[in-house]
Structures are given as C-alpha cells and as structure tokens.
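[1] what's the 3D shape of this:
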Amino acid sequence: MTDMTGAAAPRHWFYAIPLLGWIARDIAHGDEDNIYYALVILLTALVLIFKTWGLAGITMVCLAAVPLVFLMLILITLGK
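    Predicted coordinates for the structure are as follows:
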C-alpha cells in the first residue's frame, strides 16, 4: 500500500488544458525534452496552415498572437 498522508503536489488550472497541460507539468517536474516535441508540432501546424489557406491563414495566426504580444510587453515593462 502507498502512503497517502504526504502533501500532494499543487494542482494548477493550466494542467487541465489538453495540449499545454502535459507540457507545463513535465517542465515543472524537470523533464524539458517534451517542449521540443511541442515546438515541432507547432511548426508542423503552421506549415499545414500555410499550405491549406496560404498567406491568409498565416495572417490569422499573427492576428491571434497580437494579444499575447501585448501581454508580454506589459509584463516586461512592469518588471515581472
């Protein structure tokens, strides 16, 4: 039998996100190899988007990334 009296690891809300959750959990527990697999998957998705919809598809991806870039700029200027 296992001892269940020990403190459980903190459960974060982003662990429940299907694709990003396992990457975040692996990075948090010291296994950084899976981030390279995620980058390959992202690059493959971008290539397939470009092959399917052309420049309009890449433009939509860039437009979706604008709020993330603004958030990163705000976080950088706040010093966090």
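
[2] going forward, measure contacts and count neighbours with C-alpha atoms only.
    Noted.

[3] Which residue comes closest to Trp22 once chain neighbours are left out?
    Nearest residue to Trp22 in three dimensions, chain neighbours excluded: Tyr15, at 6.5 Å (Cα to Cα, 6 or more residues apart in numbering).

[4] To check against the first, give me the structure of this:
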Amino acid sequence: MTGAHIPARQPFWMRLFLAIPVIGWVARDLMFGDKDTIWYALIAFVSLWMSAALVFGLPGLYLPALALVPCMFVLLVVYAWG
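    Just a heads-up that it's a prediction; the model follows:
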C-alpha cells in the first residue's frame, strides 16, 4: 500500500487542519489521494445522515440540514460574487 504524495512544505494552518484525527484524514485523502475518494466521502456523509434520520426520526433529518444553512449561504454569496 502506498501513501499519498504530500508536498514537503505546507502552510501552518493546513498542517494544523490535516492533524485533526478523522476530518484531517479524510481531507488529506481528498486533496492528495485518488480522485474517486470524493464519491466515497459523499456516500458516507449521506449514509450517516440517513442513519441519523432512522435513529432519531425527523429531528435527525432536519437538524443536519439546518446546520448546513450557513454553508449554503456562503456558497450563494460566493456564486453571486462572481
């Protein structure tokens, strides 16, 4: 098994972000790994969301969507910006 090619020198904020245990591992694999990894990450995200809906009912479906509202707002501003 080969490791992902990571550039030798990165900014401090990126090294700090990639050092976070689970999120950093996935982000490192998305940035420097195979290009198909994004689909696996999306499938895992949707599966976790649907599992929360099965376990917690409607709040498990609605609360993650409500938490994603600021992200979508930022995306809309970025798209409108140009």
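
[5] hmm, back to that, do you know how far the equivalent of the residue nearest to Trp22 of structure 1 over in structure 2 is from Leu42 of structure 2?
    Aligned against structure 2 by TM-score structural alignment, Tyr15 of structure 1 finds its counterpart in Leu18. According to Cα to Cα, to the nearest Å, Leu18 of structure 2 and Leu42 of structure 2 sit 19 Å apart.

[6] Which residue of those two possesses the greater neighbour count?
    Leu18 (17 against 11; other Cα atoms under 10 Å).

[7] what sits against the more buried one?
    Counting by Cα atoms under 8 Å, 6 or more residues apart in numbering, Leu18 of structure 2 makes contact with Gly24, Trp25, Ala27, Arg28.

[8] for these, which one is nearest Cys71 of structure 2?
    Nearest to Cys71 of structure 2 among these is Ala27, at 17.1 Å by Cα to Cα.
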